[in-house]
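just coords:
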């Protein structure tokens, strides 16, 4: 999978830009705050209809404008896709080959990207919310059904939390709480089951990659850490049954607290190296190796799922990795994965992959070869 052309209109600090990409590796070189990351972000938004930097779409729209437009031509094995995403104060619209998609969940997945940015090094030691977002973004790229169930789950969860707050002050109906709980548990089971399956597959790739990076000295294990007593050995009906048991135990406490205390929105990921919790006891090097292994595992998992490598976005992350991890990353992607890199300096990166790259200089929102 390759991005052949990118057009930006009123996106961030780019008024009207058209870029063509013929090379496997493309480097955007420049000082900080010049617009390098905005290019990488635009590719990410084109694929996933949301930013990795902000949850506020209005921040993506150029100053004093009502909308932004991102267009891209994606070359796949079987076809050439033209994608278009329009961001406005009224919402988002996605088009594939000129046809507007009724739902964004139908648009997402047409192009696949893997982003690796400095904040992803916090994937291991950061908050559970960071890891849940990682799960949702990556599974969503390869499963539109997952995105559909997740979207419905989030809507029901919002209604349920609102009702729980009302019940705190003796307003609302406990019968309605049971109805919303029934709906939530059906969707929670679907989301949870798919996450278990994803982690099992990710583990297979990440374990081997981590083994290679650590020169065979360490074994990485990834686990899904649910907020209830569900497990990856349970089928869908068993997960639902266990979630109902959790509801009965938590019902009184949820009403007292005014919030839903169990479900996918409370779950987490766990990382263990050689039987030790990486989040608590791992060194910074181990935490970074784990994050790198996860990202490289994502690439392989997507390839195994769709038969094509995703586009890789490296946003100023090479400077955050030591020479050995940097070299391992670049060797892994060499001649296989179309890659876009932002950096302030390539002088310290002596690698064949970058020596053959297309290098663009970025200065004050202007891009030159």
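Cool, got the structure. Here the structure is a predicted model, which means the values were calculated and not measured.

Every contact and neighbour count from this point should use C-alpha atoms.
Noted.

buried set for the helix or strand hosting residue 249?
Following DSSP states H and E, one finds residue 249 within helix 236-257. For helix 236-257, a neighbour-count test (16 or more other Cα atoms under 10 Å) marks 236, 239, 240, 242, 243, 244, 246, 247, 251, 254, 255 as buried.

again with stretch 112-131
112-118, 120-125, 128, 130-131.

so how far is that stretch off the chain centroid?
Using Cα atoms, centre = their mean, to the nearest Å, the mean C-alpha position of stretch 112-131 is found 8 Å from that of the whole chain.

Isn't residue 213 up against residue 289?
Yes. Taking contacts as Cα atoms under 8 Å, residue 213 lies within contact range of residue 289: 7.3 Å.

Pick out whichever of those two has more residues nearby.
residue 289 (22 against 18; other Cα atoms under 10 Å).

just to revisit the earlier point, now for the helix holding residue 249, which elements pack on it?
Other helices and strands packing on helix 236-257, by 3 or more Cα pairs under 8 Å, 6 or more residues apart in numbering; DSSP states H and E, are helix 144-168, helix 174-213.

Contacts made by the first one with the rest, please.
Same thing as helix 144-168. 105-106, 108-109, 136, 139-140, 172-174, 177, 180-181, 183-184, 187-188, 190-191, 194, 254-260 (Cα atoms under 8 Å, 6 or more residues apart in numbering).

any idea which residue sits dead centre in the protein?
The residue lying closest to the centre of the chain (Cα atoms, centre = their mean) is residue 137, at 3.5 Å.

helix or strand for that one, which one?
Per DSSP H and E, residue 137 falls inside helix 128-142.

and if you look at residue 221?
With DSSP H and E as the criterion, residue 221 is inside strand 220-225.

Report the distance from that strand to the chain centre.
Its chain's C-alpha centre and that of strand 220-225 lie 18 Å apart, by Cα atoms, centre = their mean.

can you check stretch 234-245 too?
Distance of stretch 234-245 from the chain centroid (Cα atoms, centre = their mean) equals 27 Å.

okay, now the one to match up with it:
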């Protein structure tokens, strides 16, 4: 897989800029807040239709403009494709593949695959469960584009069910309960079944991808840590899922909903399902979130990112793009060396930096160096 070029129009702080990528390795050089991360964000959008920095399309559009566009050409084993995303302040997007408008996200996803590793990724260990769920879902979308539909359906059902729970709480607290109360309870049972069905599909896929990722991450972790530490990763579901089929898990889902029905009625929100799940990282059987040093946490995240690259390549049959956003400055010399050796010549890599001396002479000789300054791109 090779990203040949990318064109940005009123995207973030870029008015109109194009980049032709002429090397397997591209170094984006510039001071902070010049637009280096924005360029990587545009590639991330092409790969996943999501940004890890914002959920609002308005934030991606140059100030004062009503829309923006990202266009790119990618070369894959099976041929070349031109991809285009138009973002609007209204929130309505347009997607195009080879100049043809697409009506479904599924037709767009999978044409570019990318793994991003930024200095913010330590939050994967330290941050909230939501950060780990988003990471897992983003990985699954790249491995299995249909998952984008599955997770969106789940969240749609969840919103509808939560709205109904709010109505039920209001009706229950009303001293003069109307006849509609029992009707609303009956409606909730239908949403219970839909939530259990969709939630089971999400939970099983998340658990499976963790099982595939663990041995790859453990291999990299041993290499980086000098075999001194043991990494383990567990998917923490609020439904028992080990070695069970879809029907059994779905039934357990419904039983758990029944057990928590009074709590849900009081809180007016759904407390059972994959939106409450988490991923646990352990080093030598201790939770890395609480007991891991900063160095151990960085090693863990680096191992996970390298495992992601390997897993995507195994599944799709060709290496994904690697986007490294201000990472080297956060790593010590040993981890820098491990990372650069692991990706040497294997993945098309775009890496941002504020200082070229971070790289050795061979890396600099074999890389295309691009200067980014105030939303403008120059060949260095």
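On my side now, so go ahead. Note that this is a predicted model, so its numbers are computed, not measured.

where does the TM-score land?
Overlay of the two chains. TM-score (TM-score structural alignment, normalised by the length of the first structure): 0.97; 368 aligned residues with a Cα RMSD of 1.2 Å.

rewinding a little: now do the shared contacts for residue 213 and residue 289 of the first structure.
Common contacts of residue 213 of the first structure and residue 289 (Cα under 8 Å, 6+ apart): residue 325.

Is there a neighbour count for residue 82 of the first structure? I'd like the number.
Residue 82 of the first structure, neighbours per other Cα under 10 Å, totals 17.

what residues are up against it?
Neighbour list for residue 82 of the first structure: 71, 72, 73, 74, 96, 97, 98 [criterion: Cα under 8 Å, 6+ apart].

got the residues you listed as CSV, with distance to residue 313 of the first structure and neighbour count columns?
Converted to CSV, the contacts of residue 82 of the first structure look like this (distance: Cα to Cα, whole Å; neighbours: other Cα atoms under 10 Å):
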residue, distance to residue 313 of the first structure, neighbour count
71, 17, 22
72, 15, 25
73, 16, 19
74, 15, 20
96, 22, 18
97, 24, 11
98, 26, 11
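
Now intersect those residues with the strands, please.
71, 72, 73, 74, 96 (DSSP state E).

which one of the residues you listed is nearest residue 14 of the first structure?
Closest to residue 14 of the first structure out of these is residue 71 (13.2 Å), distances taken as Cα to Cα.

The closest one contacts residue 93, doesn't it?
No. Applying Cα under 8 Å as the test, residue 71 of the first structure and residue 93 come out as separate, 11.9 Å apart.

Overlap in contacts, those two.
The contact lists of residue 71 of the first structure and residue 93 share residue 85, where a contact means Cα under 8 Å, 6+ apart.

do you know how far residue 147 of the first structure is from residue 207 of the first structure?
Plainly put, residue 147 of the first structure is 27 Å away from residue 207 of the first structure if you go by Cα to Cα, to the nearest Å.

ugh, wrong one, I meant residue 340 of the first structure
Distance, residue 340 of the first structure to residue 207 of the first structure, using Cα to Cα: 26 Å.

what do you get for residue 173 of the first structure?
As for residue 173 of the first structure, its distance to residue 207 of the first structure is 48 Å (criterion: Cα to Cα).

So the two - more neighbours on which side?
residue 207 (20 against 13).

Which residue in the second structure aligns with residue 219 of the first structure?
Using TM-score structural alignment, the equivalent of residue 219 of the first structure in the second structure is residue 230.

Surely its match touches residue 284?
Yes. Using Cα under 8 Å, residue 230 of the second structure makes contact with residue 284 at a distance of 5.0 Å.

who has more neighbours, the two?
Neighbours were counted for residue 230 of the second structure and for residue 284 using other Cα under 10 Å; residue 230 has more, 15 against 12.

tell me the contacts of the more buried one?
With contacts defined as Cα under 8 Å, 6+ apart, the neighbours of residue 230 of the second structure are 218, 221, 222, 283, 284, 285.

Can you tell me, leaving aside adjacent residues, what's nearest to the fourth one?
Nearest residue to residue 283 of the second structure, sequence neighbours excluded (Cα to Cα, 6 or more residues apart in numbering): residue 231, at 4.7 Å.

if we can go back for a sec, tell me roughly how far the helix holding residue 137 of the first structure lies from the second structure on average.
Its aligned residues in the second structure lie a mean 0.5 Å from helix 128-142 of the first structure after superposition (mean Cα distance after the TM-score superposition for the first structure).

between that helix and helix 174-213, how many degrees?
In terms of direction (axes from the mean of the first three to the mean of the last three Cα atoms, to 10 degrees), helix 128-142 of the first structure departs from helix 174-213 by 80 degrees.

And helix 128-142 of the first structure, how far out from the chain middle?
Worked out by Cα atoms, centre = their mean, helix 128-142 of the first structure lies 5 Å from the chain centre.

Quick one: list the elements packing against that helix.
Using 3+ Cα pairs under 8 Å, 6+ apart, the elements in contact with helix 128-142 of the first structure are helix 144-168, helix 174-213, strand 268-273, helix 284-306.

elements contacting the next helix or strand after the last one?
Towards the C-terminus, the helix or strand next in line after helix 284-306 of the first structure, according to DSSP H and E, is strand 311-315. With contacts defined as 3+ Cα pairs under 8 Å, 6+ apart, the secondary structure elements packing on strand 311-315 of the first structure are helix 36-48, strand 113-116, strand 339-343.

Now tabulate the ones you listed in CSV and tack on distance to residue 65 of the first structure.
As requested, those are exported to CSV (distance: least, Cα to Cα, whole Å):
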stretch, distance to residue 65 of the first structure
helix 36-48, 17
strand 113-116, 27
strand 339-343, 26
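
Off-centre distance for stretch 71-80 of the first structure?
Computed by Cα atoms, centre = their mean, the separation of stretch 71-80 of the first structure from the middle of its chain amounts to 21 Å.

Having no further points to raise, I will conclude here.
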